[in-house]
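Asks: Here is a sequence together with a model predicted from it:
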Amino acid sequence: MKFFIDTANLDQIKEAYDMGVLDGVTTNPSLMAKEGIKGVDNQRKHYVEICNIVQGDVSAEVIATEYEGMIKEGEELAALNPHIVVKVPCIADGIKAIKYFTSKGIRTNCTLVFSVGQALLAAKAGATYVSPFVGRLDDICEDGIALVGKIVEMYRYYGYTTQVLAASIRHTAHIMQCIEVGADVATCPLSAIKGLLNHPLTDSGLKKFLEDYKRVNG
């Protein structure tokens, strides 16, 4: 499973890259605003800065909600860097835009997916990625991980090549569950990825090793 980091923070992106675990980045204007990056020009410059670090795909989100606006924004975003994947909401005009982008060789990430039916429409339109939102479904007492698993199963059954990018990942347990149901990608905070390192036997084993070394070597 590939790891994307969901942030606009360059330090975190560099840290994940230096660890050797970074396959891509998902970000959006909301995440950029948290980093104090405002204005379309500054945000697009920031997308390029991210692409200069990452060796994989970087999802950049359109703001428009109508077809023509999505096409204009998406083409401008895709022209910024070859790593850019245009992120489009799963609405009627978004599905139509995905079909257009696919015909032009522009890769897409269909976002805000909350059902198998939505995921099916995105795949039929040619989306490169589809992003079911795990945490937001859990927030309303629905099973986000189960949805990821159902989409994976549907794509395999019908032979769609769209990759399932599990989004709205809240913690390390979500990552492990995404692995179990066969998600292609998980996009998550760096803290959730680093949480995979934690195990009490690793800590106790290292402590004992160091104690033994000190006892033998003084």
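Replies: All right, it came through fine.
Asks: CA atoms for contacts and neighbours, from now on please.
Replies: OK.
Asks: residue closest to the middle of the chain?
Replies: T187 (3.3 Å; C-alpha atoms, centre = their mean).
Asks: what about that one, is that helix, strand or coil?
Replies: strand (DSSP: H, G, I helix; E, B strand; the rest coil).
Asks: So it is in contact with V21, correct?
Replies: No. Using C-alpha atoms under 8 Å, T187 makes no contact with V21, being 11.8 Å away.
Asks: what's the overlap in contacts for those two?
Replies: With contacts taken as C-alpha atoms under 8 Å, 6 or more residues apart in numbering, the residues that reach both T187 and V21 are F3.
Asks: for comparison:
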Amino acid sequence: MRIYHASVALDDVRWAFAAGLIDGIVATPAVIAAQLPNADPRELVQELSTAVPMPVIASVRAVNRDELYKGARELTRLGEQVIVAIPLVEDALPAIKRLSAEGVKVAATLVHNAAQAALAAKAGASLVTIAVDAAAHVGDDPSLAISESRLIFDRFGFECDVIAAGPASARAFTDALTAGADGAVVSTDVLKALLQHPLTDRGFDRFLGEISRRPRPRRPK
């Protein structure tokens, strides 16, 4: 299981890395705009790449095949472990194929069903991200898209990970993993929320009460 941290705040990234919770960072335009709107995206990706030894998923700011390819190659020069995020539109497929042939890892985004995931994997994507939060908002079942994608990848031998993007709760996170997702993209708030449970809080309070009442050992005279 791989967890990709949707954060560009270095303090949050270092906390999650030190805790052993994350396997990569997501530095897409939406994440950058929400947390560091005045930052230069390229400089930020480079800084993140040197701050922690793990992959950084960064987006190409283009939509046609030539610009997608050119932008992707520019991003890979910012760090050895950069994974290029490319939206799965028609023009993206030739760019994904070319980049994959050159050893560049591509994360296909805006994938919402298994048919799209299969085409992305066939073109050479290393990851497909299925937007769990977006699917739930329109009444779709993201678990079905995840499980069907995983089944297709396994059947045809595609070396491509299925990543659940944006599960907003422990239940959604668990559903994605049990459906066959290889990992998930989560924010700092969700990552910390996954640690929480009311019974854990209650048990911890009881534990604190017990150790406070425990008699202290007497020191030998």
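Replies: Thanks, I have it. Every value quoted in this text rests on a predicted model; they were computed, and no experiment measured them.
Asks: Report the TM-score for the pair.
Replies: The TM-score (TM-score structural alignment, normalised by the length of structure 1) is 0.93; 216 aligned residues with a C-alpha RMSD of 1.6 Å.
Asks: Excluding chain neighbours, give the residue nearest to the residue nearest to the centre of structure 1 in space.
Replies: Once flanking residues are discounted, T187 of structure 1 sits nearest to F4: 4.3 Å by C-alpha to C-alpha, 6 or more residues apart in numbering.
Asks: Give me the secondary structure label for that neighbour.
Replies: strand.
Asks: Would you check how far apart it and G94 of structure 1 are?
Replies: 22 Å (C-alpha to C-alpha, to the nearest Å).
Asks: These two: which is more packed in?
Replies: More crowded of F4 of structure 1 and G94, by other C-alpha atoms under 10 Å: F4, with 30 against 24.
Asks: you'd agree the more buried one is up against L22?
Replies: Yes. Between F4 of structure 1 and L22 there is a contact under C-alpha under 8 Å: 6.1 Å.
Asks: could you point out the longest helix in structure 1?
Replies: Taking DSSP state H as the criterion, structure 1 has its longest helix at helix 200-217.
Asks: how close does the aligned partner of E61 of structure 1 in structure 2 get to D23 of structure 2?
Replies: In structure 2, E61 of structure 1 lines up with S59, judged by TM-score structural alignment. Per C-alpha to C-alpha, S59 of structure 2 is found 18 Å from D23 of structure 2.
Asks: quick one: the helices in structure 1?
Replies: Going by DSSP H, structure 1 shows helices at 10-19, 29-34, 40-53, 67-78, 92-103, 116-125, 134-139, 144-158, 172-181, 190-194, 200-217.
Asks: Turn the ones you listed into JSON lines, including distance to C110 of structure 1.
Replies: Below are the helices of structure 1 laid out as JSON lines (distance: least, C-alpha to C-alpha, whole Å):
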{"stretch": "helix 10-19", "distance to C110 of structure 1": "22"}
{"stretch": "helix 29-34", "distance to C110 of structure 1": "16"}
{"stretch": "helix 40-53", "distance to C110 of structure 1": "18"}
{"stretch": "helix 67-78", "distance to C110 of structure 1": "12"}
{"stretch": "helix 92-103", "distance to C110 of structure 1": "8"}
{"stretch": "helix 116-125", "distance to C110 of structure 1": "6"}
{"stretch": "helix 134-139", "distance to C110 of structure 1": "14"}
{"stretch": "helix 144-158", "distance to C110 of structure 1": "13"}
{"stretch": "helix 172-181", "distance to C110 of structure 1": "18"}
{"stretch": "helix 190-194", "distance to C110 of structure 1": "22"}
{"stretch": "helix 200-217", "distance to C110 of structure 1": "39"}
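Asks: Of all those helices, which one is nearest L165 of structure 1?
Replies: helix 144-158 (8.5 Å; C-alpha to C-alpha).
Asks: how about that closest one, aligned to which bit of structure 2?
Replies: So helix 144-158 of structure 1 is aligned with residues 142-156, judged by TM-score structural alignment.
Asks: check the fit of that stretch onto structure 1 and give the mean distance.
Replies: Compared with structure 1 after the fit, stretch 142-156 of structure 2 shows a mean deviation of 1.4 Å (mean C-alpha distance after the TM-score superposition for structure 1).
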